[in-house]
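**Q** Predicted coordinates and the sequence they were generated for:
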Amino acid sequence: MGRTNIGIVLNGVTGRMGLRQHLLRSVLAIRQDGGLPLSDGSVLWPEPVLVGRSEAKLRDIAERHGLTDWTTDLPAALARPDVQVYFDAQVTSARVKALQMAIDAGKHIYTEKPVAETLEQAIDLARLADAAGVKHGVVQDKLYLPGLRKLARLVRSGFFGQVLSVRGEFGYWVFEGDWQAAQRPSWNYRAADGGGIVLDMFPHWHYVLEQLFGPVRTVTARAATHIEKRWDEEGAAYDATADDAAYGIFELDGGIIAQINSSWAVRVNREELVEFQVDGTQGSAVAGLHHCRIQPRAATPKPVWDPDVPTTQRFREQWQEVPDNDTFPNGFRAQWEQFLRYVAEDEPYAGDLWAGARGVQVAELGLRSSREGRRLEIPELDR
C-alpha cells in the first residue's frame, strides 16, 4: 500500500513542551520510524508546518531538524489545503483565538490543556468544533505514563476490590529565578497570562480520576501563592500573582475520595515527581511516572501503634513491584498516534474538547472553592 501525507500545523514549537514532547518525540519520531501504519496496510506520513512568533527561533529549529516548512503567519498556514490538523501548544492565554481560527478553517483540532482560561470559552470551543464537523482532541499525557498504565491494568483486573480512596502528591521546587534559573516559564506565575497550578494541573487530575475511577462529582480546594516574588527569563523581578500550590479533595461516584496536593514550592521526598496511592478493600497500589507497587490484602502487614518503641518494620520494603509486561512508548507520541488514527480511520477517541471543558470546569470550581471556602458540586455540562 502507499503513503498518505497529513499536514499538521504545530503552533507553539518554540516552547519547551511543544518542541521536546510534541515535535521531536512525537511527530518527528513517527517520521523517523517510517510513518504511522494504518489498518489497511498504508502509512500515514506527518508533514509538520511549524508556526510561532519568532522567525529566528523557528528557523533555528527547522534547520537543526531538517525541516523547511515554517511561518509566523498562522492564518496563511490554516488556509493551506494540504493542512488537515491544527495543534496548539501556546501559552494558555493565546489558545482560544487560535483554536477558533483553526475550526473556522475546517481543520481537525488537537491541543494542549487547558483548552481555555474559562469554562464558557471551553464550552464555546467544543460546540463550535461539533457544529463544524471537525474532529477534536485534548492532550491527556498522564494516562499514557507507564506507572499509570500499570495502575489502569490493576483497576481493570479487579485487584483493588472496592476502591476506597486515592491520594496524590505532585510537585517539586521551582527555583525563584534569582540565584538559579527557574525550570518553568515565568508566565506560569502570572494570573493575567493564564498561569497558576490549579488551571495547569486540575485538568490533569480530572481526566486521570475520571478515566481510571469514575466521574468526579464535587471539589473542595485551597489554592495558595507561597512564593510571592520571582525573577523572569531576563533576570527582572516580578510579583507572582498566580497560585503555585493547591490542595484538593475530589468526591467520585461510588463514594471514592481523592486527595491530591500540587505544588511548585515543595521539596521532593518520594520516589517520583508524582505518585498516586490507591487503597481498596482487596489491596493497595502506589503508582508514579514509571513504577507501580502493590500490597494485596493477603500480604498486608499488621502494624501496631506504639510511640514508645522504635519500629523495626521497613514499610516500603513490604510492597511488590508490578512488572512492565509491555513496551511503553513515549506517552505524548502514543496519544499522537491515537489521535491521528482517529482522524484517518475514525478510531474511537475519548479525550475530546468536551473532556477538556470538564477539566477547565473542575479548575474553575476549584479556584472558586478556594475563594469561598466551601465544597462545590460539579454539574453536567450542557452541550
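**A** Great, that's in hand. Numbers count the residues shown, from 1 in each chain.
**Q** rest of the way, CA atoms for contacts and neighbours
**A** Noted.
**Q** Does anything pack onto the helix with the most length in the chain? Which helices or strands?
**A** For the chain, the helix with the greatest residue count under DSSP state H is helix 353-372. Judged by 3 or more Cα pairs under 8 Å, 6 or more residues apart in numbering; DSSP states H and E, helix 353-372 is in contact with helix 119-132, strand 136-138, helix 197-212, strand 216-224.
**Q** contacts for the last one?
**A** For strand 216-224, contacts defined as Cα atoms under 8 Å, 6 or more residues apart in numbering pick out 198, 206, 209-210, 243-253, 362, 365-367, 369-371, 373-379.
**Q** for the shortest one, same thing?
**A** Identification of contacts with strand 136-138 by Cα under 8 Å, 6+ apart yields 108-113, 115, 129, 339, 349-353, 355-356.
**Q** And whichever helix or strand comes after that strand, what does it pack against?
**A** As assigned by DSSP states H and E, the chain's next helix or strand after strand 136-138 is helix 146-157. On a contact count with 3+ Cα pairs under 8 Å, 6+ apart, helix 146-157 meets strand 283-287, strand 292-296.
**Q** Take this one as well and set it beside the first:
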Amino acid sequence: MNGVTGRMGYRQHLLRSILPIREQGGVTLPDGSRVQVEPILVGRNEAKLADLAAKHGISEYTTDLDGIVHAEDTDIVFDAAMTNLRPQTLSKAMKAGKHVYTEKPTAETLAEAIELAKLRDETGVTAGVVHDKLYLPGLVKLRRLVDEGFFGRILSLRGEFGYWVFEGETQPAQRPSWNYRAEDGGGMTTDMFCHWNYVLEGILGTVKTVNAQTITHIPTRWDEQGKPYDATADDAAYGIFEMATPDGDPVVAQINSSWAVRVYRDELVEFQIDGTHGSAVAGLFKCVSQQRSNTPKPVWNPDLPVTESFREQWTDVPANAELENGFKAQWEEFLRDVVAGREHRFDLLSAARGVQLAELGLQSSSEGRRLDVPEITL
C-alpha cells in the first residue's frame, strides 16, 4: 500500500477498508472460502510508517517501493501517492506481473492514462480504479431509482460539491498544499472531473460534450510550514455536460465544484436528477424523491413570503439493504476479481476517460468553448 501516510490512503483505504477486511477474516468468495489480506505499508517517511505499523499490528513496512513491487510474495500494488508519480508506479507493478488498484487520476495526461490501459491489456493483470462514490448509500439509491424507471424520461442532473478550504494563514488548511499547485498535479478540475465522469457514466450514461469554466479564486495560500505560496492550480470548476442515456435520450448535467464555497446543503456533495415522472436528490448517504403525482404546484409571487416547506415535500428513499463503507465495498469486489482472474468493471480504461474529461475541461475553459468528448479506443 503506497501512500498510506496521506489522508486518503490512511483513512479510507487502510483504516476503513483493508484493516476491517483483515479483522473480519478476509473476503468471502462465491464458494464460501475466504481470502485474507496482509498489508505492507510503503512511503517515504520511515518513522511515520513505523508508527502506523505499530499502532495497527502490521508486520511489514518499507521505504523501498521498487524492492517491494518486485518481491515474490507481493500480489497487489495499491497506489494513493501523488498523481505525478502514479504512472511510473503502476507501470512498474504491471510489468512485474502484479495486480494494481489505484486512486485517481491515474495520470496527469490522457496519453499517459491510455498507455497504462494498454499495458494492462498486454500484461493481463487485474487492474482496478477507485470509483468510491458509486458505492455510497446515497448514489446506490439514486442508481436504483434510475434502474427501476422512477424518473420516466430523464431530463437533467445538477450537482453541487465543495466546501471552504482554509488558506493556511490563520487556520491550517484541510487539504495538502500540492493540491493547489498545477506543477505538482493539483487542481479542482484534475482532481474532481475524473470523479464526475464515472458518476455520470455509472448513473446516467455517456458524456458527449463538455463546457467548463475553471478559476483560481484564492491566489495565495500557506503551506504546511506556514509559508505563503502562489496557488497556480484552479480551486473551482463549473461544468456543463451533454450526455446520452443508454436509450439515446439527451440529458444535460451541470456540476459546480469549489474549494472556495461555504456549505448550505445537507451534505458536501449532492446530485439532483429531474425526470418527467419524478425527481430525486442524493448525497453521500441520504436520498429523497418526489413523484409526479406528489409534486406541489408552487406559484411565483415575489410580494409574499414563502409559507410552504419545500424540503418536507420529499420522501426518504430506503436503503433496503445493508450498505457498507463505499471504499471497503469496492476493495472487496476488486479482491474477488483478482482471485477469479477476471477484469474489474472499473478499470484503467474508465480511469482514462476521467483523465480525458479533466483535460477537455481545462481546454474548454482556456479556449472558451464547448468541446466534444471523443470515444477512447485502445
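**A** Thanks, I have it. These numbers were taken from a predicted model, which means no experiment stands behind them.
**Q** Let me see the TM-score of these two.
**A** Once superposed, chain against chain, the TM-score is 0.98 (TM-score structural alignment, normalised by the length of structure 2); 374 aligned residues with a Cα RMSD of 0.9 Å.
**Q** about what we covered before: pick the most buried one from the helices and strands packed on helix 146-157 of structure 1.
**A** Highest mean neighbour count among those (mean count of other Cα atoms under 10 Å): strand 283-287, with a mean of 24.
**Q** wait, which of the helices and strands packed on helix 353-372 of structure 1 is closest to Glu234 of structure 1?
**A** Nearest to Glu234 of structure 1, of all those, is helix 197-212, at 22.4 Å by Cα to Cα.
**Q** which part of structure 2 lines up with that closest one?
**A** Aligned by TM-score structural alignment, helix 197-212 of structure 1 falls on residues 188-203 of structure 2.
**Q** in the superposed pair, what's the mean gap between the matching stretch and structure 1?
**A** The superposed stretch 188-203 of structure 2 is, by mean Cα distance after the TM-score superposition for structure 1, a mean 0.6 Å from where its aligned residues fall in structure 1.
**Q** on that earlier part again, would you mind putting the helices and strands packed on helix 146-157 of structure 1 into TSV with distance to Arg222 of structure 1 alongside?
**A** As requested, those are arranged in TSV below (distance: least, Cα to Cα, whole Å):
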stretch	distance to Arg222 of structure 1
strand 283-287	24
strand 292-296	28
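**Q** still on that earlier bit, are any of the contacts of strand 136-138 of structure 1 buried, and if so which?
**A** 108-113, 115, 129, 339, 351-353, 355-356 (16 or more other Cα atoms under 10 Å).
**Q** which one of the residues you listed is nearest Arg31 of structure 1?
**A** Checking those against Arg31 of structure 1 by Cα to Cα gives Phe339 as the nearest, at 15.6 Å.
**Q** coming back round to it: and among the helices and strands packed on helix 353-372 of structure 1, the most buried is which?
**A** strand 136-138 comes out most buried of those by mean count of other Cα under 10 Å, with a mean of 26.
**Q** corresponding residues in structure 2 for it?
**A** Here strand 136-138 of structure 1 aligns to structure 2 at residues 127-129, judged by TM-score structural alignment.
**Q** Aligned to Ala358 of structure 2, what sits in structure 1?
**A** Matched by TM-score structural alignment, Ala358 of structure 2 corresponds to Ala363 in structure 1.
**Q** How about Glu169 of structure 2?
**A** In structure 1, Glu169 of structure 2 lands on Asp178 (TM-score structural alignment).
**Q** can you tell me which residues contact the residue nearest the centre of structure 2?
**A** With distances taken as Cα atoms, centre = their mean, His195 lies nearest the centre of structure 2, 4.0 Å away. Listed by Cα under 8 Å, 6+ apart, the contact partners of His195 of structure 2 are His131, Lys133, Gly354.
**Q** ok, the nearest residue to the last one once chain neighbours are set aside - contacts?
**A** In space, Gly354 of structure 2 comes closest to Cys194 once its chain neighbours are excluded; the distance is 3.7 Å by Cα to Cα, 6 or more residues apart in numbering. With contacts defined as Cα under 8 Å, 6+ apart, the neighbours of Cys194 of structure 2 are Lys104, Pro105, Ala351, Arg353, Gly354, Val355, Leu357, Ala358.
**Q** ok, 7 Å please
**A** Pro105, Gly354, Val355, Leu357, Ala358 (Cα atoms under 7 Å, 6 or more residues apart in numbering).
**Q** any idea what Ile215 of structure 2 aligns with in structure 1?
**A** Match for Ile215 of structure 2 (TM-score structural alignment): Ala224.
**Q** Would you mind pulling the contact partners of stretch 338-351 of structure 2?
**A** Under the contact criterion Cα under 7 Å, 6+ apart, stretch 338-351 of structure 2 has outside partners Pro105, Thr106, Ile114, Leu116, Ala117, Thr126, Ala127, Gly128, Val129, Phe334, Asp337.
**Q** could you measure the fifth one against Val338 of structure 2, distance?
**A** Distance from Ala117 of structure 2 to Val338 of structure 2, counting by Cα to Cα, to the nearest Å: 17 Å.
**Q** circling back to that earlier point, nearest to Ala236 of structure 1, of the helices and strands packed on helix 353-372 of structure 1?
**A** Of all these, it is helix 197-212 that lies closest to Ala236 of structure 1, at 21.8 Å by Cα to Cα.
**Q** tell me the angle the closest one makes with helix 146-157.
**A** Per axes from the mean of the first three to the mean of the last three Cα atoms, to 10 degrees, the angle that helix 197-212 of structure 1 makes with helix 146-157 is 40 degrees.
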